[in-house]
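*Asks:* Here is a sequence with its predicted model. Questions after.
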Amino acid sequence: MTFSLDVRSHSEIGLVRRNNQDSGYVSPRMLVVADGMGGAAAGDLASTVAVRHVALADERFAGEDSPSRPQGEEMLTILAGAVADANDELADLVAWDSSLEGMGTTFCGAMFSGTQLGVVHIGDSRGYLLRQGRMKRMTHDHSWVQSLIDEGRITPEEAAVHPHRSLLLKVLNGQPQHVPDTQIVDLRLGDRILFCSDGLCGLVDDETIAEHLNTATLDDVVDLLTTDAHAGGGTDNITIVVAEVVEADPALDASQPHIIGAATTRKVPEHEVTAPLSVDHPSATRKDAGESTVLFDSEAEESMRYAPVDSQNRRRRHWLWPVVILALAAIVTGGIFGTRAYLNTQYYVGTDGNAVAIYQGSPDSLAWIHLSHVVETTDIKTTDLPHYYRDRVSENIRVSSMESAHATVAELRTGAQQCKAVRNKAATPTAALITPSMTPQPSASGSGAPHPSAVPTPAIPSPTSAMPSPSASGHEVDLPAVSSGDC
């Protein structure tokens, strides 16, 4: 049994930006969102190039005499091929006009076979699938903060407000090493599909998106999502493509392709390396000429892209190498500054020789590069600590701030002083005459519940016995109370 797609789409500038650099494309077979970036370096051009190549790939399957819809892996071959062609053209454009260096675009979309989606994704635009009221992401962000979430360094909630949440690791920008993710998704009747730019998913949380996707009509879904993106600040362009899997409908299957966003007005300039040639291309002429929604210049035969290039153009292509090197240097420099900014917010308590110390950065290392340094050394000796405390410090205690580090050090100091008191008392001749106290010790977690030590603790009068445990204030590091057996 095959299905059809009932589709709605929307793209706008938002409340802050001066122009729309997002583009989108929808047809009975294709759903695509591309979020251009680069500002003055033509992010709108990059997203337009991506949508242009999708439209060309989709055009082969439109009309009564067209081939049957691709199935399974063939969908991925066609859509990923269109993405690769778009990436090649971005490289050509930068080589032709160096002022375009820095432009790029995300790509998030799918080809529809009638029963499956062939999803292709690169960047941080997202694809969602809602089934029987439950939503899941079909894509995984190629962003710096997502890599931190994957490594367990930050939470999704922290990622939403991270200062470098816009830093992307993979986009379409003419670089051959940026390969998109692909997957096949089986569909069921009633499923809803959402592709969007981060003007929506960067401002509206997944729980709210899922709630709106459950709304009765697709028009209401688009309206509610757009309204919430505005309520979140509307700080970026907003592009939404939403579709519902319905029973096969010839009218829906015959609907015309539709382009939204920057690609409706942005023209791709004819550039020297892959300039369109004057050839007859009957399939480029639409039956409803004058009502075409594809606003691109005519295209050369696909084979002409691989025709020999004259020597003058070949010499021009050599200028691409300095551009590539500069782009890679910019990416590396941005990564270094981004990493440094992140490490400046990280702290942990560890050892410096035989002393407890506070470090800024990460205890991990990158090859021979240390990612942390001592910011404060204490007078606490690791040999004075209880065994458990000593093990924790030797493994490094991660904390969220300098204040938390000081609280942890205070807790370690209390444990060291208690152990020193126990050892000093045990060394005196009267130690054996002390009656063990079975008085429950306070819990280090600060819950207030009695927590008797597994080993009787000598009732030792000492200055430390009156010191409150820092963990009792709700401190994030939970170190247990100290008993004589711990020392």
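*Replies:* Cool, the structure landed. Numbers count the residues shown, from 1 in each chain.
*Asks:* Every contact and neighbour count from this point should use C-alpha atoms.
*Replies:* OK.
*Asks:* Can you spell out which helices and strands pack onto the host helix or strand of residue 411?
*Replies:* Taking DSSP states H and E as the definition, residue 411 sits inside helix 402-426. Contacts defined by 3 or more Cα pairs under 8 Å, 6 or more residues apart in numbering; DSSP states H and E place helix 402-426 against strand 347-352, strand 369-381.
*Asks:* Recalculate using a threshold of 10 Å.
*Replies:* If contacts are counted by 3 or more Cα pairs under 10 Å, 6 or more residues apart in numbering; DSSP states H and E, helix 402-426 sits against strand 347-352, strand 355-366, strand 369-381, helix 387-394, strand 397-399, strand 457-458.
*Asks:* distance between the second one and the chain's centre?
*Replies:* Here strand 355-366 shows a centroid-to-chain-centroid distance of 27 Å under the convention Cα atoms, centre = their mean, to the nearest Å.
*Asks:* So which bits of that strand are buried?
*Replies:* 356, 357, 358, 359, 360, 361, 362, 363 (16 or more other Cα atoms under 10 Å).
*Asks:* hang on, the earlier thing: now the helix holding residue 411: buried residues?
*Replies:* 402, 404-422, 425.
*Asks:* now swap in stretch 29-41 and tell me
*Replies:* 29, 30, 31, 32, 33, 34, 35, 36, 37, 38, 41.
*Asks:* Just the closest of the residues you listed to residue 105, please.
*Replies:* residue 36 (4.1 Å; Cα to Cα).
*Asks:* quick one: the strands in the stretch 1-150 of the chain?
*Replies:* 3-12, 22-26, 30-37, 104-105, 107-112, 116-122, 126-131, 134-137 (DSSP state E, counting those that start in this stretch).
*Asks:* May I see those arranged in JSON lines, with distance to residue 147 as well?
*Replies:* Compiled in JSON lines, the strands of the stretch 1-150 of the chain are given as follows (distance: least, Cα to Cα, whole Å):
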{"stretch": "strand 3-12", "distance to residue 147": "28"}
{"stretch": "strand 22-26", "distance to residue 147": "24"}
{"stretch": "strand 30-37", "distance to residue 147": "20"}
{"stretch": "strand 104-105", "distance to residue 147": "19"}
{"stretch": "strand 107-112", "distance to residue 147": "19"}
{"stretch": "strand 116-122", "distance to residue 147": "14"}
{"stretch": "strand 126-131", "distance to residue 147": "16"}
{"stretch": "strand 134-137", "distance to residue 147": "16"}
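*Asks:* ok, and here's another one to check against it:
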Amino acid sequence: MLLNTEAAGLSDKGLVRVKNEDVWDSLPEENFFILADGMGGHQAGEVAAHKTVETICKMVKAYSFSIDLKQQGRDELCSLVDEAIKQANSNIYRMSDSDERFSGMGTTVCCLCVRSDFIVCAHVGDSRIYRLRSDELSPLTCDHSLAMDLIQSGQMTQEEAKTFKRKNVITKAVGIEASIEPTLSVFDVQEGDTYLLCSDGLTDYVNQELIKENLLKDDNLTRVSELLVEK
């Protein structure tokens, strides 16, 4: 079964970046939400992000028409999202390999699928999903990045990572390799949970405590989105 959900989204290049390569979308009937942050020269990053979001949403929609997506369990939903991300990876990799305009393009992606008693989170790269529950903000994803690898191996602290010159180097992205393994996780759901999907365009400039403060500041999700972008 599906929960009644409310969603809002906003994407902006901000005050630092020259162009905006973030793309987001939602499928309200399926309670499915997705964000991608592209990379690559010229407009290639934007193309990668758009194509990835388009491919994944198309597969989720097609699946929901053929089978009642609302009734699917955890394993079935995980398999669907995993397959959709892998298909997007194949599409982007093929485009990059066959057209020099798109050579080397890729994108991060994070997806959230909400059900009455659980959620499925999936991600590739350093775009993140957070959960706000009882005034506590928790990351539900772990970055596929050089900095995170060094932190997990004990070679760097979280504090040192903030000033690490290569903190934006990611170790996994959609479209860079011929095959990919997304990270998928399942979590329980509680009434009142709030979820945030965001790229490093937010997390590089706004720390977790400030993100939490803004999420708690207003019940209107559109205004919250605007507050976060303004930071």
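*Replies:* Okay, I see it. Quantities reported herein were computed from a predicted structural model and do not represent experimental measurements.
*Asks:* picking that back up, tell me the one of the buried residues of stretch 29-41 of structure 1 nearest residue 120 of structure 1?
*Replies:* Top of the list for closeness to residue 120 of structure 1, among the buried residues of stretch 29-41 of structure 1 and by Cα to Cα, is residue 32 at 9.2 Å.
*Asks:* if I pick the closest one, what's in contact with it?
*Replies:* 23-26, 50-51, 54-55, 107-111, 119-121, 127, 194-196, 240-241, 259-260 (Cα atoms under 10 Å, 6 or more residues apart in numbering).
*Asks:* returning to what we had before: among the strands of the stretch 1-150 of structure 1, which comes closest to residue 228 of structure 1?
*Replies:* strand 3-12 (13.8 Å).
*Asks:* if I line the two up, what does residue 84 of structure 2 land on in structure 1?
*Replies:* In structure 1, the residue matched to residue 84 of structure 2 (TM-score structural alignment) is residue 82.
*Asks:* Its match reaches residue 58, doesn't it?
*Replies:* Yes: the pair residue 82 of structure 1 / residue 58 is scored as a contact, 9.3 Å apart, by Cα atoms under 10 Å.
*Asks:* what are the ranges of the helices in structure 2?
*Replies:* 44-66, 74-98, 146-152, 158-161, 200-203, 208-217, 221-230 (DSSP state H).
*Asks:* okay, the fourth one sits on what stretch of structure 1?
*Replies:* Helix 158-161 of structure 2 corresponds to residues 156-159 in structure 1, going by TM-score structural alignment.
*Asks:* So which bits of that stretch are buried?
*Replies:* By 16+ other Cα under 10 Å, the buried positions in stretch 156-159 of structure 1 come out as residue 159.
*Asks:* How far off centre is that stretch?
*Replies:* That offset, for stretch 156-159 of structure 1, works out to 10 Å (Cα atoms, centre = their mean).
*Asks:* That stretch vs structure 2, average distance?
*Replies:* Stretch 156-159 of structure 1: mean distance to aligned residues in structure 2 after superposition is 1.6 Å, counting by mean Cα distance after the TM-score superposition for structure 1.
*Asks:* rewinding a little: between the helices of structure 2, which gets nearest to residue 8 of structure 2?
*Replies:* Judging those by Cα to Cα, what sits closest to residue 8 of structure 2 is helix 221-230, at 5.3 Å.
*Asks:* Quick check: the aligned residue for residue 54 of structure 1 in structure 2?
*Replies:* Under TM-score structural alignment, residue 54 of structure 1 pairs with residue 56 in structure 2.
*Asks:* measure its match to residue 11 of structure 2 for me?
*Replies:* Residue 56 of structure 2 is 19 Å from residue 11 of structure 2, where distance means Cα to Cα, to the nearest Å.
*Asks:* which one of the two has more residues nearby?
*Replies:* More neighbours surround residue 56 than the other of residue 56 of structure 2 and residue 11, with 23 against 18 (other Cα atoms under 10 Å).
*Asks:* who's in contact with the nearest residue to that one once chain neighbours are set aside?
*Replies:* Excluding the flanking residues, the one nearest residue 56 of structure 2 by Cα to Cα, 6 or more residues apart in numbering is residue 84, at 5.0 Å. For residue 84 of structure 2, the contacting residues are 52, 53, 55, 56, 57, 58, 59, 60, 78, 90, by Cα under 10 Å, 6+ apart.
*Asks:* try residue 73 of structure 2
*Replies:* Contact partners of residue 73 of structure 2, counting by Cα under 10 Å, 6+ apart, are 1, 115, 118.
*Asks:* so which of the residues you listed hold up in structure 1?
*Replies:* For the contacts of residue 73 of structure 2, the subset whose aligned partners also touch in structure 1 (both residues aligned by TM-score structural alignment, their matches' Cα atoms under 10 Å) is 115, 118.
*Asks:* out of the contacts of residue 73 of structure 2, which one sits closest to residue 48 of structure 2?
*Replies:* The nearest one, if we look at those relative to residue 48 of structure 2 and count by Cα to Cα, is residue 115, at 28.4 Å.
*Asks:* nearest to residue 214 of structure 1, of the strands of the stretch 1-150 of structure 1?
*Replies:* That would be strand 126-131 among the strands of the stretch 1-150 of structure 1, by Cα to Cα, at 7.9 Å.
*Asks:* now that closest one: which residue numbers in structure 2?
*Replies:* Taking TM-score structural alignment, strand 126-131 of structure 1 hits residues 128-133 over in structure 2.
*Asks:* And the contacts of the matching stretch?
*Replies:* Stretch 128-133 of structure 2 is contacted by residues 34-35, 108-112, 121-123, 137-143, 189-200, 202-203, 208, 211-212, 215-216 when judged by Cα under 10 Å, 6+ apart.
*Asks:* mind checking what residue 183 of structure 2 lines up with in structure 1?
*Replies:* Per TM-score structural alignment, residue 183 of structure 2 is aligned with residue 181.
*Asks:* With adjacent residues omitted, what lies nearest to its match?
*Replies:* residue 121 is the one closest to residue 181 of structure 1 (Cα to Cα, 6+ apart), at 5.2 Å.
*Asks:* now swap in residue 91 of structure 1 and tell me
*Replies:* Of all residues beyond its chain neighbours, the one nearest residue 91 of structure 1 is residue 174 (4.1 Å), with distances taken as Cα to Cα, 6+ apart.
*Asks:* again, but for residue 78 of structure 1
*Replies:* residue 57 (7.0 Å).
*Asks:* Please determine how far that neighbour is located from residue 30 of structure 1.
*Replies:* Going from residue 57 of structure 1 to residue 30 of structure 1 by Cα to Cα gives 10 Å.
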